[in-house]
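> Provided below are the primary sequence and the corresponding predicted coordinates.
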Amino acid sequence: MEEHASDYDRGRGVLVRSARECPDPHARRYSILLLSREKDPDLLPLFVAGMKDEDKGVREQAARALAEMGEPATAALLDLIRDKEWRVRYRSAEALGLMGYSPGDAALIEALHDPKDHVRYMAAKSLGLIGDPLALEPLIGRLEDENEFVRRIAAVSLAKIGLPRARSAVAMAMEKEKNPEVREAMALALAGFTLSGPELDDENTD
């Protein structure tokens, strides 16, 4: 047993060093993936550091690792969603949505007013995944966002919440919407179809 534990510790140590130091982003990402399966709170600092990695794939995997960890990662995510770097805020909003953890709703609702449109987009998307009716009015406000992707995802999330007020707000926004692609997305959302196509991610900088 002691020999087995020693082998395990050595293997884990290799993965931790790879996640921290390997120059290959694919190796860093895969190391985080493997370590995330343990759901060990002791790995929380490693995953938090991964959220600030220069590589998009590593940030994405770190966000998923934190989401899979669940409640022990909540405090860290609520701190990260206010980070000065918008890419970190974006991935934090994503993780809270994947976690489906309603105590994160207040932070996501606040993030709907983030100065970076990408963050507003992911906050709206995550609120739709969680489906909390408390997000209803804040999401309705994003139907008039300056960014067309934010307007689209706000409509999708409102349709997922499914309350009559949400559906009527999307229908009214669709009547006023001038962008034909956004109108189509709103119509599809009301009809219950899953949207496909380009999204705002943390590699786009426009």
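Noted; the coordinates are in hand.
> CA atoms for contacts and neighbours, from now on please.
Noted.
> list the contacts for Thr194?
Thr194 is in contact with Leu188, counting by C-alpha atoms under 8 Å, 6 or more residues apart in numbering.
> what about it, which SS state?
Of the three states, Thr194 takes coil under DSSP: H, G, I helix; E, B strand; the rest coil.
> Same question for His113.
His113 ends up coil, using three-state DSSP.
> okay, now the one to match up with it:
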Amino acid sequence: MNPADVRLLKDGDLETREENLRQLLVRAEEGDTSAKETLRALVRDYPEYHRSLYSRALNRAEVFGDDTLREPLLASLADTRYNCQAWAAMGCAALGVRDAVPALVAMLDHPQDIARDQAVIALGVLGDESVVPALARLLQDSISGMRERSAEALGMIGGDAALAALWDEFENRRYYRIGYIASALSEFAPDVIPRLIEAAAGDDPDKRYWAAVALGSTGDDRAVPTLERLMAEDRGSTVFDGMVRVAAKKGLRTLRRIQAAIAARES
């Protein structure tokens, strides 16, 4: 590691150091080993550096991170004085630090929303099914963004328990607008498609509406007949005045976009 690179992050005013950090990240992305080691030193010796530099570096942890950062990241997760737990969670997710799961679960009760957000995101990325109950309770959180990120994390984790938690919220809606639940359920295709098709044939227009949204997000041809039927025949409306046939029309359009994107990637 070049000592001059270290000084770039310690000398001068904060604006200058932030610009130096940006340049180090560019060099690291280009393969510069000294820049990478300097950035790793920032994470390892984080109390010696300004929090702004630490947080900005961990936004790009995948550029320079390696296994040597596991212990420093775990230490930062527990460090309430340095107050960068959110970015430590981000780094753990980027580098696949599975030992962080217990600390991340504890962070779900953090007083700062950004820390809670990043803990949820990291738990989804790390994919440990043991955290499903902790995330499931957040589907009832008073903050809509927290509900959305928790649903997305459950969709990423997968498995029977995650599906059960999402389906319970689909069946027993505590909030009127649950597009995030529909989107997360689509991650369980193709297995969830028969259940969504059955829901789309039920008496509850709200359930038919969100089933249409979920079916569209699967990108699966098996959803097409149901979406076409709802679009042509269903005149139901939700408690927030959403039309089922409109949801089906948009769902069919989403399905076709997904299929086109997949075909483009595979060509």
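Nice, thanks for sending it over. Computed from a predicted model, the values in this text were never measured in an experiment.
> TM-score of the superposed pair?
Remark: TM-score between the superposed chains equals 0.73 [TM-score structural alignment, normalised by the length of structure 1]; 180 aligned residues with a C-alpha RMSD of 3.0 Å.
> Show me what Ser92 of structure 1 lines up with in structure 2.
Taking TM-score structural alignment, Ser92 of structure 1 has Ala88 as its aligned residue in structure 2.
> Distance of the residue minimising distance to the centre of structure 2 relative to Ser130 of structure 2?
Structure 2 has Ile121 as the residue nearest its centroid, 4.2 Å off, counting by C-alpha atoms, centre = their mean. Here Ile121 of structure 2 is placed at a distance of 15 Å from Ser130 of structure 2 (C-alpha to C-alpha, to the nearest Å).
> Also Ala57 of structure 2?
Counting by C-alpha to C-alpha - Ala57 of structure 2 and Ser130 of structure 2 are separated by 30 Å.
> If you count surrounding residues, which of these two has more?
Neighbours were tallied for Ala57 of structure 2 and for Ser130 using other C-alpha atoms under 10 Å; the higher tally belongs to Ala57 (25 against 13).
> Assign the aligned partner of the more buried one in structure 1 to helix, strand or coil.
Aligned counterpart of Ala57 of structure 2 in structure 1: Gln61 (TM-score structural alignment). Using three-state DSSP, the structure places Gln61 of structure 1 in helix.
> Wait, Gln61 of structure 1 touches Leu33, no?
Yes. Here Gln61 of structure 1 reaches Leu33: they are 6.5 Å apart, a contact under C-alpha atoms under 8 Å.
> ok so, going back, confirm for me that the match of Ser92 of structure 1 is in contact with Ser76.
Yes. If you go by C-alpha under 8 Å, Ala88 of structure 2 and Ser76 touch, sitting 6.0 Å apart.
> These two - which one has more neighbours?
Ala88 (31 against 22).
> Gly131 of structure 1: what's it in contact with?
Gly131 of structure 1 sits in contact with Ser157, Lys160, Ile161, where contact means C-alpha under 8 Å, 6+ apart.
> looking at it, the last one is touching Pro133, isn't it?
Yes. A contact is recorded between Ile161 of structure 1 and Pro133 when judged using C-alpha under 8 Å, the distance being 6.6 Å.
> Beyond the lengthiest helix in structure 1, next helix or strand please.
Longest helix in structure 1, counting residues (DSSP state H): helix 2-21. Where DSSP states H and E defines the elements, the next helix or strand beyond helix 2-21 of structure 1 is helix 25-36.
> which residues are in contact with the helix or strand just after that next one?
On the C-terminal side of helix 25-36 of structure 1, the closest following helix or strand by DSSP H and E is helix 44-50. The contact list for helix 44-50 of structure 1 (C-alpha under 8 Å, 6+ apart) reads Val16, Ala19, Arg20, Ile32, Val58, Arg59, Ala62, Ala63, Ala65, Leu66, Ala73, Ala76.
> how does it look with 6 Å?
Under the contact criterion C-alpha atoms under 6 Å, 6 or more residues apart in numbering, helix 44-50 of structure 1 has outside partners Arg59, Ala62.
> List the buried residues for that helix?
For helix 44-50 of structure 1, burial by neighbour count (16 or more other C-alpha atoms under 10 Å) applies to Leu44, Leu46, Phe47, Val48, Gly50.
> Map the second one across to structure 2 for me.
Meaning Leu46 of structure 1. Superposed on structure 2 with TM-score structural alignment, Leu46 of structure 1 falls opposite Leu42.
> what's the spacing between that match and Lys10 of structure 2?
10 Å.
> again, but for Asn20 of structure 2
10 Å.
> Find the nearest non-adjacent residue to Leu139 of structure 2, please.
Arg147 (4.6 Å; C-alpha to C-alpha, 6 or more residues apart in numbering).
> Please name the residues that touch that neighbour.
Leu138, Leu139, Asp141.
> most surrounded residue in those residues?
In terms of neighbours by other C-alpha under 10 Å, those top out with Leu139 at 25 neighbours.
> what secondary structure does the corresponding residue of structure 1 for that residue sit in?
By TM-score structural alignment, Leu139 of structure 2 lines up with Leu143 in structure 1. Reduced to three states with three-state DSSP, the structure at Leu143 of structure 1 is helix.
> so what's the corresponding residue of structure 2 for Lys160 of structure 1 up against?
Applying TM-score structural alignment, one finds that Lys160 of structure 1 aligns to Met156 in structure 2. By C-alpha under 6 Å, 6+ apart, the residues touching Met156 of structure 2 are Gly124.
> Quick check: which element contains Met156 of structure 2?
Here Met156 of structure 2 sits within helix 144-157, counting by DSSP H and E.
> what comes up buried for that helix?
By neighbour count on 16+ other C-alpha under 10 Å, the buried set for helix 144-157 of structure 2 is 144, 146-157.
> For those residues, please prepare a markdown table with the additional fields distance to Glu198 of structure 2.
Output for these, formatted as a markdown table (distance: C-alpha to C-alpha, whole Å):
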| residue | distance to Glu198 of structure 2 |
| --- | --- |
| Ser144 | 28 |
| Met146 | 29 |
| Arg147 | 25 |
| Glu148 | 24 |
| Arg149 | 27 |
| Ser150 | 25 |
| Ala151 | 22 |
| Glu152 | 23 |
| Ala153 | 25 |
| Leu154 | 22 |
| Gly155 | 20 |
| Met156 | 24 |
| Ile157 | 24 |
